[in-house]
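Chemist: Let me see the structure of the following:
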Amino acid sequence: MWKPDRSIKQPIYQQITDYMEHRISFGEFPPGSVLPSERKLADLLGVNRSTIVQAYEELRASGLVESAKGSGTRVSMHKWGITPKQTPNWKQYAEGGTFLPNLPFIRRIREELRNRESIIDFASGELSPDLFPNAIIRDLLQNKPFQEHLGYEDPQGFSPLRSSLVSFLEQHLHIHATDSSILITSGSQQSLFLITQCLLSPGDAVAIEDPSYCYSLPMFQSAGLRLFRLPVDEHGINPEDILTLYRRHRIRMIFVNPNFQNPTGSTLTLERRVRLLEIASELGVPIVEDDPFTLTALDGNPPPTLKSLDTTGNVLYIGSLSKIAASGLRIGWLIAPQAVVSRLTDARQQMDFGLSSIPQWVATQFIEEGHFENQIIKLREALLEKRNEMIRGLQQLIQENVSFTPPQGGLNMWCKINGSVDDFKLLDEAIKKGVIFVPGSVYGSDHGYIRLCFARPQLDEIMPGLNLLKEALQLPCLVRSSRIPAAFT
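Modeler: Modelled structure (predicted):
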């Protein structure tokens, strides 16, 4: 994000004027588009609001922008001979299309994280930078000769990587796969996207957990799917609920995250796993098992995956390196019958001709040389320490405000706020205090739940972050309201 340079003689307001004029002239703010409010731009650039007022006055004087009471400041439609007839209505285009934007909560959280480096981050569902294997990846790139071609890679994925995954998944998760049954993707979300776009049709009914990470992904609605919820308790979903949904809606696919579920942290019991597989087999309905967290089992004993128990070929299995090793490598995998892999590979080729060979080669070396196993061991130790620190902080600082069940794996703590609290106001007040989290309603739950990621902040940030959250929870303005504040729309 650009910031004005206070070390030069040019006035700050003039630097901002020139910066905004540059963005307008290059089409970043097309004619007719609304500029950020004075207060918001002041916050983003770290200046007084009066400085922005002065900069906008300069832009108005030059005819670049126009202001109207109640509608903010807009780029002029008539500067430099531009007329409405010659200019596309970019706002209309941006609001069109079939692929829906992220939820307002998600957009607000990401915007704050981009613009405020100092905020304590309980929202991002990934590891802190010190838990990434940066030194190992750097050594691999420096010391191992890369001799692969740099043309388009096999759209199904780098063959040596698929072979490495076959061995790794067999050894550590007891999942039986073959090279031809694995599709390499750019992460779990691409796997889900390919499934929703290629294996289902608009109007199809699917079952997802409630609450569920899937609920926060507009890709399901973008695909025209009808979502029906499977309530999650401390033992996961109740498989009998699937029979009810099938009778009423003829569901065509079931999406579950059985181990250390996101966001609740619950683990499906063995009895329920067996029954879930029985029901899916009886109905002929496939199960999509999204499994980012099994290997994070804090006691070192990962619970079985559905895929490892599946004897009838009903489970499509999704995994990735993103949550447990290196999200920046963008390496995920999907295990499915060969007909499905072929269909999704064809779609993948149409999208991007396959992943780059370089990160796939790095991931192959990372697995084959035993670094992935060592990463998991170190990660469990670090996550256990962070989880325990969060438990200690919740118990010491805000136990009277929240209740929770400590997860046995994963990256997140699911907390219920005691009393009636407005999610929107609580997030807004927490951001002002300097801490950020994800409200539970993002995942489809009722109001009054929050997800706190203990993996993302540094260990010494957890207690201060919880203290700031405590301050936000104690404010008297958090009574629940049905109105969404403008900041979240």
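Chemist: all contacts plus neighbour counts: C-alpha atoms, from now on.
Modeler: Fine.
Chemist: in this protein, which residue is closest to the centre?
Modeler: Nearest to the mean C-alpha position of the chain, by CA atoms, centre = their mean, lies residue 125 at 6.5 Å.
Chemist: For that residue, give me its contacts.
Modeler: 323, 411, 412, 453, 455, 456 (CA atoms under 8 Å, 6 or more residues apart in numbering).
Chemist: here's the other one to compare against:
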Amino acid sequence: MWRPDRADKTPLYQQIVDHIERRISYAELPPGSALPSERKLAEQLGVNRSTVIQAYEELRASGLVESIVGSGTRVSRTKWGIAPSHTPNWRQYTEGGTFLPNLPLMRRIREATSNNSSIINLASGELSSDLFPNDIVHSLLREQNFNEHLGYDDPQGFHPLRKSLVSSLKQYNGIHTTESSILITSGSQQSLYLITQCLLSPGDAVAVEDPSYCYSLPMFQSAGLRIFRLPVHHDGIEPDDMIRLYRQHRIRMVFLNPNYQNPTGAILSESKRKRLLEAAALLRIPIVEDDPFSLTAFSGAVPPPLKAMDTDGIVLYIGSLSKIAASGLRIGWMIAPQSVIGRLSDARQQMDFGLSIIPQWVAEQLLASGRFDDHIARLRRALDQRQEIMVQSLSDILQNKVAFSPPQGGLNIWCKINRPVDDSKLLEESIRRGVVFVPGSVYGSEPGFIRFSYAKPRLEDIPAGIAAFNQALGMM
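Modeler: Below you'll find the model as predicted:
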């Protein structure tokens, strides 16, 4: 995001005026475009509100913007003598299409954290940069020569990476598969997108956990799917609930996160796993298993995925390096029957002709090296320490204001606030105090639940973030 240069001799308000003028002249801000409120723009640019007020007054005086009570400040419908009919109605275009925008609360969280290093981020599910295997990757890049073809690769993914994944999935997760049954994707979300777009049709009924990360993804609504809930208990969903939904709505697919479920941290019990697989096989319902957190198990005892127990080929297994190595590599994978892999590979080729060979090569080198074990061990220790600090902070600072049960892995703690609150107001009050979290309603939960993530912030910021949240809660 652009910010005024305080070292420049040009007054700050004039720099803002010049910047907005340029954006208007370049048609980045077409006629009628809404500008941020004075308070919001001041926060974004790190200036006093009076500076923004002065800039907006200058723009109004020049006729470039107009302010209407109740409608805020907008780019004038007629600018530089050009009639608005000469410009496409971009607002109409952006409000069209079939792919829905992010949920408002998610957009607010992104807005608050974008280019704002001072805010304590307890919302992001991303690892902090010091938890990435940077040293290992740097060593591999120095030691190994990159000699791979730089043209379009196999749309199914870099074959050496798929081969390394066969070994890694067997070693760490107990999953037996082959290279031909693996599709490399740009993270887990691309896998979910391909499934919703290629294997399901508008109007199909699907079951997701309640609460669930899937609720935060508008891609399910964009695909026109009917979503039904499977309540998550301390030991995961009830298989009988899935059977009931099938009988009532003929659900065609089930989306689950059985290990360290996001956001609750629950682990589906072994007895339920067996019953679930038996019932799904009998009803011929595919299960999509999203498994981003298994390897974070603090004790090293990785809960076996459903896919490791799947003898009927009903589980589509999704994994990625985002939560256990580096999100920026954008490396994910899906294990599925070869007919499904073929269908999704074809769709993937239409979308982007396959993932870049370079991150796939780096990922393959990382997995094939003997140093990935060391990285996972270090990551587990670090996450365990961070969770311990957050648990202590929640107990000491919030005390009986919230209830929670920390999981033995994953990146999050799911909390229930022990009194009624308004999610949106609590989030705004927290942002004003310099901390951000994810309200439970984003995941389909009733108001009064929140997800705190401990993987992103610095150790010393965790207690400060909980203290700031406590102050915000006190204002409710």
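Chemist: what's the TM between chain one and chain two?
Modeler: Aligned and superposed, the two chains score 0.98 in TM-score terms (TM-score structural alignment, normalised by the length of structure 2); 476 aligned residues with a CA RMSD of 1.0 Å.
Chemist: returning to that earlier point: roughly how far does the residue nearest to the centre of structure 1 sit from residue 451 of structure 1?
Modeler: Distance check for residue 125 of structure 1 against residue 451 of structure 1: by CA to CA, to the nearest Å, it reads 10 Å.
Chemist: Ok, residue 381 of structure 1 next?
Modeler: Distance, residue 381 of structure 1 to residue 451 of structure 1, by CA to CA: 21 Å.
Chemist: can you pull the contacts of the residue nearest to residue 129 of structure 1 when sequence neighbours are not counted?
Modeler: Distances taken as CA to CA, 6 or more residues apart in numbering place residue 456 nearest to residue 129 of structure 1, at 7.9 Å, with adjacent residues excluded. By CA under 8 Å, 6+ apart, residue 456 of structure 1 lies in contact with 121, 122, 123, 124, 125, 126, 127, 128, 129.
Chemist: What about those, which are in helices?
Modeler: Per DSSP state H, helices hold no members of those.
Chemist: Tell me the one among those nearest to residue 215 of structure 1.
Modeler: Comparing the contacts of residue 456 of structure 1 against residue 215 of structure 1 with CA to CA places residue 125 closest, at 15.1 Å.
Chemist: Would you mind finding the longest helix in structure 2?
Modeler: Structure 2, longest helix under DSSP H: helix 372-393.
Chemist: After superposing, tell me the mean distance of the helix or strand just after that one to structure 1.
Modeler: Counting by DSSP states H and E, the element after helix 372-393 of structure 2 in chain order, helix or strand, is strand 402-404. Superposed on structure 1, strand 402-404 of structure 2 shows a mean distance of 0.5 Å to its aligned residues (mean CA distance after the TM-score superposition for structure 1).
Chemist: So between residue 381 and residue 451 of structure 1, which is more surrounded?
Modeler: Under the criterion of other CA atoms under 10 Å, the comparison of residue 381 of structure 1 against residue 451 puts residue 451 first, with 25 against 14.
Chemist: what about the more buried one, is that helix, strand or coil?
Modeler: strand (DSSP: H, G, I helix; E, B strand; the rest coil).
Chemist: Could you save the contacts of residue 456 of structure 1 as CSV and add columns showing distance to residue 210 of structure 1?
Modeler: Shown next, in CSV, are the contacts of residue 456 of structure 1 (distance: CA to CA, whole Å):
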residue, distance to residue 210 of structure 1
121, 24
122, 21
123, 19
124, 20
125, 18
126, 21
127, 25
128, 27
129, 30
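Chemist: Among those, name the buried ones.
Modeler: Among these, the ones that count as buried by 16 or more other CA atoms under 10 Å are 121, 122, 123, 124, 125, 126, 127.
Chemist: Inside strands: which ones of the residues you listed?
Modeler: Among those, the ones falling in strands (DSSP state E) are residue 121.
Chemist: ok, of the buried ones among the contacts of residue 456 of structure 1, which one's closest to residue 247 of structure 1?
Modeler: residue 125 (35.4 Å).
Chemist: do you know how far the closest one is from residue 295 of structure 1?
Modeler: 16 Å.
Chemist: ok, now residue 140 of structure 1?
Modeler: Applying CA to CA to residue 140 of structure 1 and residue 295 of structure 1 gives a distance of 23 Å.
Chemist: who has more neighbours, the two?
Modeler: The neighbour comparison of residue 140 of structure 1 against residue 295 (other CA under 10 Å) goes to residue 295, with 23 against 18.
Chemist: which residue packs closest to the residue in structure 2 that the more buried one lines up against, ignoring adjacent ones?
Modeler: Here residue 295 of structure 1 is matched to residue 295 in structure 2, going by TM-score structural alignment. Closest residue to residue 295 of structure 2 apart from its sequence neighbours, by CA to CA, 6+ apart: residue 302 at 6.0 Å.
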